[in-house]
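J.: predicted structure and sequence below. I'll ask about it afterward.
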Amino acid sequence: MSNTKLITPILFWLCIGSLNAQTRTEKDLLGEKQIPANAYYGIQTARALENFQVSSLTTKTYPDYVKAFAIVKLAAARANAEVGRMKKERLDAIEKACKAVMDGKYHDQFLVDLYQGGAGTSANMNANEVLANIALELSGHKKGEYQFIEPHDDLNMGQSTNDVYPTAIKVALLLHNDKLIKEAQALSQSFHQKGDEFKALLKMGRTEGQDAVPMTIGQEFHAFGNQLDAEITAMRRSETFLCEQNMGATAIGTGITASPGYAEKVAAHLAKITGKPIVMSKDLIAATSSQQGFVIYSSALKSFAIALSKISSDLIFLASGPRTGIFEINLPPLQPGSSIMPGKVNPVMPELMNEICFKVISNDLAVTMAAHSGLLQLNAYEPLEAIAIMESQGLLFKSMPLFRKNCIDGITANKEVLERYIERSVGIVTALNPVLGYEKTTELAKEALQSNKGILELIREKKLLTEDQIKKLLDPAVMTGQEP
């Protein structure tokens, strides 16, 4: 036999051996499947990767979401140990795995597309399989040696996707809400700082787009900040509804497969781990089908977006011009605004903020549609709610610091323009009522409109007030009802 004939079968068996070394065999009710040997996920994750190739969004897209699954599984394992169901050595291994994920490790193994059928089963099993294999490896075993730590029996002990999945989403939203509120508070503070900076600059207020009565730019910017402050309070209050969770409900809320006392204990552990006042729902059946927490929190985000969008549009209007608009303020110029019109600079940051806000508002509609479309004891559309709300959080979190640093902090006021408007506005006549009387100020307003003259110009012509009186009346503190 020639050497060539010997090499072929040897290479064949070497290739087969190499292939086997690169994969491991796992099985489920649908049969067997080859899983990459270095993968921490298992067969159900692999099936989901084949079935739900929809978007580029996966569990790992949102680190707080991955962390939330680890937190829920850690709380569940500790509760199961306390009720005498999980042995200490398995608890220790699972704790190590969960803490590793909570510390930011292994996130690249959470690969299931956020868009998925099955009410989140694939996301839950992805977490179960990854945590089980991490625990196995940290315990000196090989990935896939489930006789030691099993994804269902151990990581899903006393649980169901129907209680784990919504709880993980709520925990993720709670974790990210702290970060979101911090950025919102920083943005609000920027408006308040501008309010202090502009507190002595008098301007005309406007209602329905028409001249109204005097105010200061400082008051205007403080009002922007206070609007955001009120929305931040609403976002914080909405957390109450996210803190009510249904762990221990298992499939539909009857607690099947969960041990007595487990539900109360897992809620207590979730509260301790997150530092949030998480409690068990009074009615686990109701909590498993209800989407109230998601709806209310999403609504709070929408309300915040509405306020922020309105403010952004106000800034665009106030900065319009520079020659033929309102032009009361200047926004920092960031880039040329046109490919055809030389010298044009656009209000790009408020425009960006509006786009983000419109998306948040539309995401709230997606949450509404998903929440109302649940059937009987479960809502299969929770994945869409998670996608919509986490996207809203993420977009606001990333855009608000850009808006603050690249726009709000650099706003300046056009003092000459403000003074000119005050001088010519008919609206200032309202402030003169207590001095000149309603009948006289009405005549002045009518004459000003007919003659195209300013109120102060007419007052000076008619010598109705001295310059000292005019100066006192135009004092921003007096004119706008502030303390001198």
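T.: Nice, I can see it.

J.: going forward, measure contacts and count neighbours with C-alpha atoms only.
T.: OK.

J.: ok, and the closest non-adjacent residue to the spatially most central residue of the chain?
T.: Central residue of the chain (C-alpha atoms, centre = their mean): Gln393, 1.2 Å from the mean position. Once flanking residues are discounted, Gln393 sits nearest to Leu180: 6.7 Å by C-alpha to C-alpha, 6 or more residues apart in numbering.

J.: in addition, the following structure is provided for comparison:
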Amino acid sequence: MTEYRIEKDSLGEVRVPANALYAAQTQRAVENFPITGMKPYPAFIWSMTVIKRTAAVVHKELGLLDANIADAIIQAADEILAGQHREHFVVDPFQAGAGTSHNMNVNEVIANRANQILGVALDAPKKPVNPNDHVNMAQSTNDTIPTAIRLGVLWKFDELIATLQNCADEFKKKAQEWDGVVKSGRTHLQDAVPVRMGQEVGAWAKAIERNIEKLKFAAEGLRRLGIGGTAAGSGLNAHPEYHARMVKGLTALTGITLYESDDLFESMQSMQDAVFFSAAMRNMAQDLTRIANDIRLLASGPTTGLAELTCPPVQPGSSIMPGKVNPVLAEMLNQSMYHIMGCDLTVMMCGQAGQLELNVMMPIMAHNLNEMMLVMIGAVRAFTDKLVKGLILNKEQAERWLAKNPILVTALNPIIGYNNGAMVAKKALAENKSVREVVLELGLMKEEDLDKALDAYEMTKGGLQGIAAGG
């Protein structure tokens, strides 16, 4: 067998690897865009394939597609959905044409595999299944790619939410376990009024859950599909029932709740739903990296830092310093979240770069959104399993810092006044004494009242310390 076969498209003949399921247009894209060597993510291949499969079913039911051809397309698509033929999806995500190369890669692979199913060889001069006329029937790159972007994100969405909720739940467990430990709060990275460790860690869990709600809200817009708008939103070359049948069929096939678009022109012109979801991902990323940084600060040491927390040791931390262990999972989460924020910037810039009836920047938007999903799921899962679950509280160290904290005097403001409090704090810090010692030394309060007012645990409940409520 020769190494290549000859395929034709509207521009002429192209040499294609003999065993490749793709054809001329895909080969041209491979030659035109040798950018990174990266290939489409599985989520994108899956989403494009379910579109093609559903279209074949709809057109068979409408009597617009020969049953034998439709069944062959459906079988070919099912093989791809089962994980076969992935090596034939070869177009670099950095490309032009709004994703035409991606769309034709899928059309050609499904068409050629369908032809094989019908007993026709790849190098046959005439093939019954055509990638444009049959696999791409009533479709355009301009409505399939936006639909694939939405489906690709939604395909991994439940996994994303479960992963994030698991992280929040593990923080909740730590918060409950550690709620009896009072520590020094810190603002501006300086000593502040006391907080309970449970309050500090519980707030991390709440921040993640609030961001989960934002993601769920943003995902709702992705459920609105513009498939059936074809080239410009008018639905030219599509059956009047095609749009509604496609949305219903995709819902049934994927198990994902999907809605019809109330304006196919808007669904093709605007990428606002993808941009909005990306922004929600960025928002989650910035909060997660903040939490990772808090853990890194609290775990600093172990002898010359705060050392209120200890991260589980998972690997040696230095090639030259024996015994060093670093918070590598928190550092990994930082870098992963920075990458997601960068991906979001690209999505946002691509979203505003659409013109008139189409946004031609969709290929990299699809790639980045799929990458954001994968990175966040993988990074948060590793962070939760390998760091959060094994996080250790150093109770004695937290209480040691609290005992030295001159800002405890804040609780005495309603009793001795702000100026006296400032004097106490300065004297305690200068003479390395406790607030209690200085207040008694200066005769500002009786010992019994002072001890009641300086109850650090009571301070974490808020309100006025050492002053009885009026009757």
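T.: Everything's here; your move. This structure is a prediction, so every number in the text was calculated from the model and none was measured.

J.: tell me which element the equivalent of the residue nearest to the centre of structure 1 over in structure 2 falls in.
T.: By TM-score structural alignment, Gln393 of structure 1 lines up with Met373 in structure 2. Element membership of Met373 of structure 2, judged by DSSP states H and E, is helix 362-386.

J.: Ala82 of structure 2 - how many residues pack around it?
T.: Residues lying near Ala82 of structure 2 (other C-alpha atoms under 10 Å) number 11.

J.: distance check, it against Val50 of structure 2.
T.: 11 Å (C-alpha to C-alpha, to the nearest Å).

J.: what number of residues are in the vicinity of the residue nearest to Gln393 of structure 1?
T.: 21.

J.: name the helix or strand for it, please.
T.: Here Leu180 of structure 1 is assigned to helix 161-197, by DSSP H and E.

J.: what helices or strands is that helix leaning on?
T.: helix 63-82, helix 121-138, helix 217-242, strand 244-245, helix 382-406 (3 or more C-alpha pairs under 8 Å, 6 or more residues apart in numbering; DSSP states H and E).

J.: one more time with 6 Å, if that's ok
T.: On a contact count with 3 or more C-alpha pairs under 6 Å, 6 or more residues apart in numbering; DSSP states H and E, helix 161-197 of structure 1 meets helix 63-82, helix 217-242.

J.: once the two are aligned, what's the mean deviation for the helix or strand just after that helix against structure 2?
T.: Once helix 161-197 of structure 1 ends, the next helix or strand along the chain (criterion: DSSP H and E) is strand 202-207. Strand 202-207 of structure 1, aligned to structure 2 and superposed, deviates on average by 1.2 Å (mean C-alpha distance after the TM-score superposition for structure 1).

J.: counterpart of strand 202-207 of structure 1 in structure 2, which residues?
T.: Using TM-score structural alignment, strand 202-207 of structure 1 pairs with 182-187 in structure 2.

J.: now swap in stretch 365-376 of structure 1 and tell me
T.: So stretch 365-376 of structure 1 is aligned with residues 345-356, judged by TM-score structural alignment.

J.: now do the end-to-end distance for the matching stretch.
T.: End-to-end distance for stretch 345-356 of structure 2, by C-alpha to C-alpha: 22 Å.

J.: buried ones in that stretch?
T.: Neighbour-count burial for stretch 345-356 of structure 2, with 16 or more other C-alpha atoms under 10 Å as criterion, is recorded at Leu345, Thr346, Val347, Met348, Cys350, Gly351, Gly354.

J.: do stretch 410-426 of structure 1 as well
T.: Within stretch 410-426 of structure 1, the residues scored as buried using 16+ other C-alpha under 10 Å are Ile411, Thr412, Ala413, Leu418, Glu419, Tyr421, Ile422, Glu423, Arg424, Ser425, Val426.

J.: map the fourth one across to structure 2 for me.
T.: Same thing as Leu418 of structure 1. Checking TM-score structural alignment: Leu418 of structure 1 goes with Ala398.

J.: which SSE is that match in?
T.: Using DSSP H and E, Ala398 of structure 2 falls in helix 395-403.

J.: quick one: average offset of that helix versus structure 1, please.
T.: Mean for helix 395-403 of structure 2 is 1.6 Å (mean C-alpha distance after the TM-score superposition for structure 1).

J.: distance check, the alignment partner in structure 1 of Leu222 of structure 2 against Gly209 of structure 1.
T.: Superposed on structure 1 with TM-score structural alignment, Leu222 of structure 2 falls opposite Leu242. Going from Leu242 of structure 1 to Gly209 of structure 1 by C-alpha to C-alpha gives 40 Å.
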